[in-house]
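Student: Just to be clear, the model below is a prediction. Sequence and coordinates:
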Amino acid sequence: MDDFGRLLGERIRSFRKRKGLSQEELAHRATFSTSFISDIERGIKSPTMESMYKISTALDISLEELFIKFQPIKKTPEGELVDSIIRKVNNLPMKELQSVNSILELLVNFRAR
């Protein structure tokens, strides 16, 4: 499959993991087989718009969120560090993302004093 299908599959996997769902749970919620979800996530199958709608509904996100892509960050030392942070937190479950966010808020608030 093309890069778009692979990237879409990666985004679906990322959202699924953030929500703490297994492929089986997502498949059940979206009324698909587990193998179909697996094939989409690996970029083997290309979902229809209806399938993407069912998946986004099962993930409790909008269709638009599936297609939003991070803006490229300039390759400065700061940009490289931001890229590194994003890669590290990208597939964390929601609970862990909330913890990371709380820690970042504490750091930002402390620095603002």
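Tutor: Perfect, I can see it now.
Student: make it CA atoms for all contacts and neighbour counts henceforth
Tutor: Fine.
Student: buried stuff in the helix ranked longest in the chain?
Tutor: Identified as the longest helix of the chain according to DSSP state H is helix 94-112. Within helix 94-112, no residue is scored as buried using 16 or more other C-alpha atoms under 10 Å.
Student: Same check on stretch 31-46?
Tutor: Those would be 32, 36-38, 40-46, for stretch 31-46 by 16+ other C-alpha under 10 Å.
Student: Take this one as well and set it beside the first:
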Amino acid sequence: MLELDEIYNIIGKRIRNYRRKTGYSQEELAEKAELFPTYLGQIERGESKASLRSILKIANALEMPLEVLFENIIQNEEHIDTMSSECYELIDSLTLKEQKAMINLIKEIIEYRKFKE
């Protein structure tokens, strides 16, 4: 089972990724979310135990559904698939264009594998 610190780290990374995708600096997002920039930086690094209220302010400032920050974090212990989680985190950090390219690459690899069998 994930520790609470790990959950905060994952959420912080996702906030940073979405902030970068939208082109905001930490200062700009902090202002839009009505938070201090240093606090936002601590949240992004997983150093601060952000309240749900602060996380909601950030999600609203990024104009994203709150649930996106929590997707695929907590899984049933019997079905933990760390490889899938790692892939999700890696792909989630990419731009939309890069994500589409990765999906196409994965599809090509699967087709190639079928062809060789």
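Tutor: All right, it came through fine. All values reported here derive from a predicted model rather than from experimental measurement.
Student: Just the ones in helices from the buried residues of stretch 31-46 of structure 1, please.
Tutor: Reading helices off these with DSSP H, I get 36-38, 40-41.
Student: so what's Met52 of structure 1 closest to, chain neighbours aside?
Tutor: Leu63 (7.2 Å; C-alpha to C-alpha, 6 or more residues apart in numbering).
Student: cool, Pro47 of structure 1 as well?
Tutor: Ile40 (6.8 Å).
Student: Now do the same for that neighbour: its match in structure 2.
Tutor: In structure 2, the residue matched to Ile40 of structure 1 (TM-score structural alignment) is Ile43.
Student: just Thr31 of structure 1 next, same as before
Tutor: Matched by TM-score structural alignment, Thr31 of structure 1 corresponds to Glu34 in structure 2.
Student: what's the neighbour count on the nearest residue to its match once chain neighbours are set aside?
Tutor: Excluding its sequence neighbours, the residue lying closest to Glu34 of structure 2 (C-alpha to C-alpha, 6+ apart) is Lys57, at 7.6 Å. Lys57 of structure 2 has 19 neighbours, counted by other C-alpha atoms under 10 Å.
Student: Kindly state which residue of structure 1 is aligned to Lys57 of structure 2.
Tutor: With TM-score structural alignment as the criterion, Lys57 of structure 2 matches Lys54.
Student: So its match: helix, strand or coil?
Tutor: Classification of Lys54 of structure 1 using DSSP: H, G, I helix; E, B strand; the rest coil returns helix.
Student: Wait, it touches Ala30, no?
Tutor: Yes - assessed by C-alpha atoms under 8 Å, Lys54 of structure 1 is found in contact with Ala30 at 5.3 Å.
Student: on that earlier part again, next one: the match of Thr31 of structure 1 from Ile58 of structure 2, what distance?
Tutor: Glu34 of structure 2 is 9 Å from Ile58 of structure 2, where distance means C-alpha to C-alpha, to the nearest Å.
Student: give the contact list for the corresponding residue of structure 2 for Arg16 of structure 1.
Tutor: Alignment note (TM-score structural alignment): Arg16 of structure 1 maps to Arg19 of structure 2. Taking C-alpha atoms under 8 Å, 6 or more residues apart in numbering as the criterion, Arg19 of structure 2 is in contact with 25-26, 29, 62.
Student: Please report which of those residues has the highest neighbour count.
Tutor: Of the contacts of Arg19 of structure 2, with other C-alpha under 10 Å as the count, Leu29 tops at 22 neighbours.
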